[in-house]
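Colleague: sequence and predicted structure are below.
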Amino acid sequence: MKNTPEYRGRIATKYVAKGREEGRAEQAARAVSTVLTARGLELSAAQRARLAACTDLDQLDAWLEQAVTATSTDELFG
């Protein structure tokens, strides 16, 4: 296994990027939940788990846009 500063730097960069991506997904999921809560729509345990497990930023963005006008959480996650 390589143990050069360049190799360690590439590995560190990879993990930092992954951490940022995970952070963005967590933040987007919180935004969806916040919008739904503010609108008086409650997530079921299964929906909350699905939202928390999602790492697809495009899907999270779509849910966020839909959360603004959805009449139920079933409509959003249906």
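Modeller: Nice, I can see it. Numbering: from 1, shown residues only.
Colleague: C-alpha from now on. contacts and neighbour counts both.
Modeller: Fine.
Colleague: which stretches of this structure form helices?
Modeller: Under the criterion DSSP state H, the chain contains helices at 5-38, 45-53, 57-67, 73-77.
Colleague: put this next to the previous one:
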Amino acid sequence: MIERGVQKGLTQGRAEYILRILTARGVQVSEAARQRIPTCTDLATLDRWFDHSLNATTLSEVLDGLAR
């Protein structure tokens, strides 16, 4: 039970940071993505999106893994 709560906290935090980074970088984030990112429960996917968000110029670079 505690482990599940920790996992949920990690995923929620990671999703929040992804959206904050994208907004700060001026990347347009669709409403669909604003709903998709926070509902992702796979930490590995969120970590990948987070890493890509640091250099991405478009949302597809983040979600499709195309960031350089």
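Modeller: On my side now, so go ahead. Small disclaimer: the values here were computed from a predicted structure and weren't measured.
Colleague: please state their TM-score.
Modeller: Scored against TM-score structural alignment, normalised by the length of structure 2, the superposed chains reach a TM-score of 0.85; 64 aligned residues with a Cα RMSD of 1.0 Å.
Colleague: deepest of the helices of structure 1, which one?
Modeller: helix 57-67 (a mean of 17; mean count of other Cα atoms under 10 Å).
Colleague: between it and helix 45-53, how many degrees?
Modeller: 130 degrees (axes from the mean of the first three to the mean of the last three Cα atoms, to 10 degrees).
Colleague: read off where helix 57-67 of structure 1 ends up in structure 2.
Modeller: Aligned using TM-score structural alignment, helix 57-67 of structure 1 spans residues 43-53 in structure 2.
Colleague: so what's the spatially most central residue of structure 1 closest to, chain neighbours aside?
Modeller: For structure 1, the residue nearest the mean C-alpha position is residue 25 (2.7 Å; Cα atoms, centre = their mean). Residue nearest to residue 25 of structure 1 in three dimensions, not counting chain neighbours: residue 55, with 5.3 Å by Cα to Cα, 6 or more residues apart in numbering.
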